[in-house]
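Peer 1: Structural data only, the sequence is not supplied:
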């Protein structure tokens, strides 16, 4: 990963960029506010002075020019009087010659037309403000005018000082913010970088990788999800490895039996008919075991590829229960397991694939009989207005509570030390759950160690499906 392509750099750059834009806009606004305030203040002072002089001249027509000069000197401004013919007084002409003000700034025509004149201008590299006000006599006739010229250098210097302060404050704030943003971005991005490293280790097959969850926000939730994923992958790998070890043994065992006993029979080494019959029974049993295992593997492969085909129809559940029970009765009797079937007198129907439903029942019954010794297996069908419920209950050793959440997972087998004794590949219950759910049903399990296990399958009843098609709530 390139240094500049790290998430903390990107996050810091975005946050810093946003702060810089806000700081820049704030600086521009503050500068404009102070500039307008000081400029307006200078204009107001100049206008107030010009108005005061005009009022004094209107009230005292014989006001001395020296008094005007004293007032100008006291106020640190230049005050010029213009006569009704547009000419400056002799005193003012001397002062104007000394000041070297630009000639085009006075606009006598506007002033003599009773208009106020306001201008900012530069003279000898310095800024000045010109305020001109007309003088009217008591009859409203033009009687000349007054020009007040004040320096804007002090105001400009104040604005420059304020701008410098704004700039220095902005630079300081930017530096402080830079440090805070770097700390914050690294604090926010650090767990993400750790998550990335953990994810890469998991991708390499290090499923034991775990990260401590130290926060309760979205990142903490993400870390928890990564840990859960690693745990699930680790458990999947362990069960898969165990499955391959077990399935290789399970396939090899019946094949070895079939090959050995078939070889013995073909060579005529067993002459006693009872022994031959026992040998053929063993061959039949191992063949059945092998077929069940191959069928389960084939079904699992089709389910993983999404190629399971269903041919739904109205399945008579009473008859299906009796048929399935009859198929496993011989095996149950051989283990001295009592097999009991209970269902309503009236035939119950569900909309499903009859062959798949028989496969579900056979898997559950085989499983129950395998783990039950001199006990009872009960196959029960009950019905209601909305549901048809099927239960397979055994009196076997039961399933530990911590194993229940995993029994429907592929390759998972309870009592792994005794799994080969009971046979099976660990696929049957996973296939049952998948087949039930794909046909619109649900499956659950209740079990207590020492009290046996009950598998419960629920499908919508015929009445419920009929109401659903009619739109009845």
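Peer 2: Sure, I can see it. The structure displayed is predicted, hence computed values, not measured ones.
Peer 1: okay, CA-based contacts and neighbour counts for the rest of this
Peer 2: Will do.
Peer 1: Is residue 147 in a helix, a strand, or coil?
Peer 2: Residue 147 falls in the strand class when you classify it by DSSP: H, G, I helix; E, B strand; the rest coil.
Peer 1: is it true that it touches residue 119?
Peer 2: No. At 10.9 Å, residue 147 does not count as touching residue 119 under the criterion of C-alpha atoms under 8 Å.
Peer 1: Which stretches in the stretch 101-250 of the chain count as strands?
Peer 2: Secondary structure of the stretch 101-250 of the chain, counting by DSSP state E, counting those that start in this stretch: strands at 117-123, 126-136, 142-151.
Peer 1: out of these, nearest to residue 67?
Peer 2: Closest approach to residue 67 among those (C-alpha to C-alpha): strand 142-151, 14.0 Å.
Peer 1: same for the closest one, what does it pack against?
Peer 2: Counting by 3 or more C-alpha pairs under 8 Å, 6 or more residues apart in numbering; DSSP states H and E, the packing neighbours recorded for strand 142-151 are helix 7-59, strand 78-82, helix 108-112, strand 126-136.
Peer 1: and those as JSON lines, adding mean neighbour count and distance to residue 260?
Peer 2: Formatted as JSON lines, the entries for the helices and strands packed on strand 142-151 read as follows, by neighbours: other C-alpha atoms under 10 Å; distance: least, C-alpha to C-alpha, whole Å:
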{"stretch": "helix 7-59", "mean neighbour count": "16", "distance to residue 260": "65"}
{"stretch": "strand 78-82", "mean neighbour count": "23", "distance to residue 260": "129"}
{"stretch": "helix 108-112", "mean neighbour count": "18", "distance to residue 260": "128"}
{"stretch": "strand 126-136", "mean neighbour count": "21", "distance to residue 260": "117"}
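Peer 1: Using just helix, strand and coil, how would you label the most far-flung residue of the chain relative to its centre?
Peer 2: Note on the chain: the largest separation between a C-alpha and the mean C-alpha position, by C-alpha atoms, centre = their mean, falls on residue 62 (85.9 Å). Each residue gets one of three states, and residue 62 gets coil by three-state DSSP.
Peer 1: which ones are touching it?
Peer 2: In this structure, residue 62 makes contact with no residue, judged by C-alpha atoms under 8 Å, 6 or more residues apart in numbering.
Peer 1: Which of the helices and strands packed on strand 142-151 sits closest to residue 221?
Peer 2: Using C-alpha to C-alpha as the measure, helix 7-59 is the one of the helices and strands packed on strand 142-151 that comes nearest residue 221, at 19.3 Å.
Peer 1: want to compare, so here's the second one:
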């Protein structure tokens, strides 16, 4: 069953239950009101008759009733009966008010026995309301049948239920309209999700809606945009990877075939073998870096975070990069801003973060002229590590794509080093950025959250 039908059915059932409960409650409220009002009116009438009736003038009973008839009654049909101390109806003291005799105050059949009449006079018959007032002659009993009250209550209840049902129908019709308006964006969203299922990410539109549905629609649209971007990046990655792998494989295959066929001999064969070994190492490094990137993107357990001091990370980076610095006759300066910055801790995978720092520093070494400066400072709740070189800087057109895969500048290596650094830094909860320093060289900044 469609959602719109489920909602309408549920609302209709709820409305029916509410109307039924309302009708039952109103029935009892009206009955209680009419019974209470009639009792009050009968009591007022009884008091008026009690004052009017003369103990010495039995013949004055009809006129006394008439004199008391000015008391307003919520329900007509009240009979007055005067009985002696033994409960016998006194001759000449039996009358009716509003033209209803006691003998006719019966809901079903007629009163045929003295016992039945006595039960009414004693107030033991639930089909009648009775009010008793004391008189010198005995007691004055006012009687009215419940059937008349029920008839009035039923007539009023029927009218009220008609109005209530009409209002319920209007409310249900309005609910159908509102439900349709609410469900319509969901149906459109369903269509957009089908596009996501069929990988048509670029064709997913943003559904305009309010409230939670609008938030879900916006999330679906953002998801489609991100999936489209990721899909394009993956396609580009595969294309670039195949190209990068093909180049060393062609060199290896070409020199191996030349040596096999005797094209290269002596010194030529030796150089060919050196190229094969060099390209094999480059190919192995490329595959290793690609594998690491894939794991960083997809595997959660590859990252083992632990607290580590900033000084420890920087010191180990310098020790690892020192042979390369000596080979190129370069200097590396470290500047800690603040007394306590060395002891500041960050939560990261030590080995992975060390690799990210080595990638950035080795990249600086390749492009620097003579010196690399590393500056460590604290910014709010973050630790900032800046690596600056005195080289020619980064081309402005290259900066936005510098950390993308297989993007290489002048004298670049595999084009994956900085991409790996970005992936590691982001897994640590940090941010990496690049730009040109005021002195002209390149500067790469890594911001990592400080451990509490």
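Peer 2: Received, thanks. Worth saying up front: this structure is predicted, and the values here are computed from it rather than measured.
Peer 1: related to what we said a few turns ago, overlap of the contact sets of residue 147 and residue 119 of the first structure?
Peer 2: 130-131.
Peer 1: Between those two, which is the more surrounded one?
Peer 2: Residue environment comparison for residue 147 of the first structure versus residue 119 gives the larger neighbour count to residue 147, 25 against 14, counting by other C-alpha atoms under 10 Å.
Peer 1: Leaving out the residues flanking it, which one is nearest to that one?
Peer 2: In space, residue 147 of the first structure comes closest to residue 132 once its chain neighbours are excluded; the distance is 4.3 Å by C-alpha to C-alpha, 6 or more residues apart in numbering.
Peer 1: mind listing what that neighbour touches?
Peer 2: Neighbouring residues of residue 132 of the first structure by C-alpha under 8 Å, 6+ apart: 50, 111, 116-118, 145-148.
Peer 1: still contacting in the second structure, which of these?
Peer 2: Using both residues aligned by TM-score structural alignment, their matches' C-alpha atoms under 8 Å as the contact test, the members of the contacts of residue 132 of the first structure still in contact in the second structure are 50, 145-148.
Peer 1: Just send those residues back as a markdown table, with distance to residue 12 of the first structure too.
Peer 2: Below are those laid out as a markdown table (distance: C-alpha to C-alpha, whole Å):
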| residue | distance to residue 12 of the first structure |
| --- | --- |
| 50 | 56 |
| 145 | 63 |
| 146 | 61 |
| 147 | 58 |
| 148 | 55 |
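Peer 1: residue boundaries of the helices in the stretch 251-400 of the second structure?
Peer 2: 267-298, 310-327, 350-367 (DSSP state H, counting those that start in this stretch).
Peer 1: Going by neighbour count, list what's buried in the first one.
Peer 2: By neighbour count with 16 or more other C-alpha atoms under 10 Å, helix 267-298 of the second structure contains the buried residues 269, 272-273, 275-276, 279-280, 282-283, 286, 289-290, 292-293, 296.
Peer 1: ok, of the residues you listed, which one's closest to residue 218 of the second structure?
Peer 2: Using C-alpha to C-alpha, the shortest approach to residue 218 of the second structure within the buried residues of helix 267-298 of the second structure belongs to residue 296, at 28.0 Å.
Peer 1: What count of nearby residues applies to the nearest residue to the closest one once chain neighbours are set aside?
Peer 2: In space, and not counting its chain neighbours, residue 296 of the second structure is closest to residue 423: 6.7 Å by C-alpha to C-alpha, 6+ apart. The criterion is other C-alpha under 10 Å. On that basis, residue 423 of the second structure has 20 neighbouring residues.
Peer 1: Can you measure across stretch 366-384 of the first structure, start residue to end residue?
Peer 2: Distances were taken as C-alpha to C-alpha, to the nearest Å; on that basis the terminal residues of stretch 366-384 of the first structure are 27 Å apart.
Peer 1: where's that stretch relative to the chain centroid, distance-wise?
Peer 2: 46 Å (C-alpha atoms, centre = their mean, to the nearest Å).
Peer 1: any residues touching it, and which ones?
Peer 2: Outside stretch 366-384 of the first structure, the residues within contact range by C-alpha under 8 Å, 6+ apart are 318, 321, 328, 331-332, 335-344, 348, 365, 388-397, 422, 461.
Peer 1: Same check on stretch 431-440 of the first structure?
Peer 2: Judged by C-alpha under 8 Å, 6+ apart, the contacts made with stretch 431-440 of the first structure from elsewhere in the structure are 296, 299-300, 303, 352-353, 356, 360, 363-364, 408, 442-443, 457, 459-460.
Peer 1: if you skip the residues just before and after it, what's nearest to residue 129 of the first structure?
Peer 2: What sits nearest to residue 129 of the first structure in space, not counting adjacent residues and going by C-alpha to C-alpha, 6+ apart, is residue 120, at 4.6 Å.
Peer 1: Next, count neighbours for that neighbour.
Peer 2: 15.
Peer 1: now do residue 369 of the second structure
Peer 2: Residue 369 of the second structure - counted by other C-alpha under 10 Å - has 17 other residues nearby.
Peer 1: how big's the offset between stretch 176-196 of the first structure and the second structure?
Peer 2: Between stretch 176-196 of the first structure and its aligned partner residues in the second structure, the average distance after superposition works out to 1.7 Å, using mean C-alpha distance after the TM-score superposition for the first structure.
Peer 1: For residue 190 of the first structure, find the nearest of the helices and strands packed on strand 142-151 of the first structure.
Peer 2: Distances from residue 190 of the first structure to each of those were compared using C-alpha to C-alpha; the shortest belongs to helix 7-59, at 7.8 Å.
Peer 1: which secondary structure elements does the longest helix that the second structure contains contact?
Peer 2: Of all the segments of type helix in the second structure, defined by DSSP state H, the longest one is helix 146-197. Counting by 3+ C-alpha pairs under 8 Å, 6+ apart, the packing neighbours recorded for helix 146-197 of the second structure are helix 3-52, helix 211-260.
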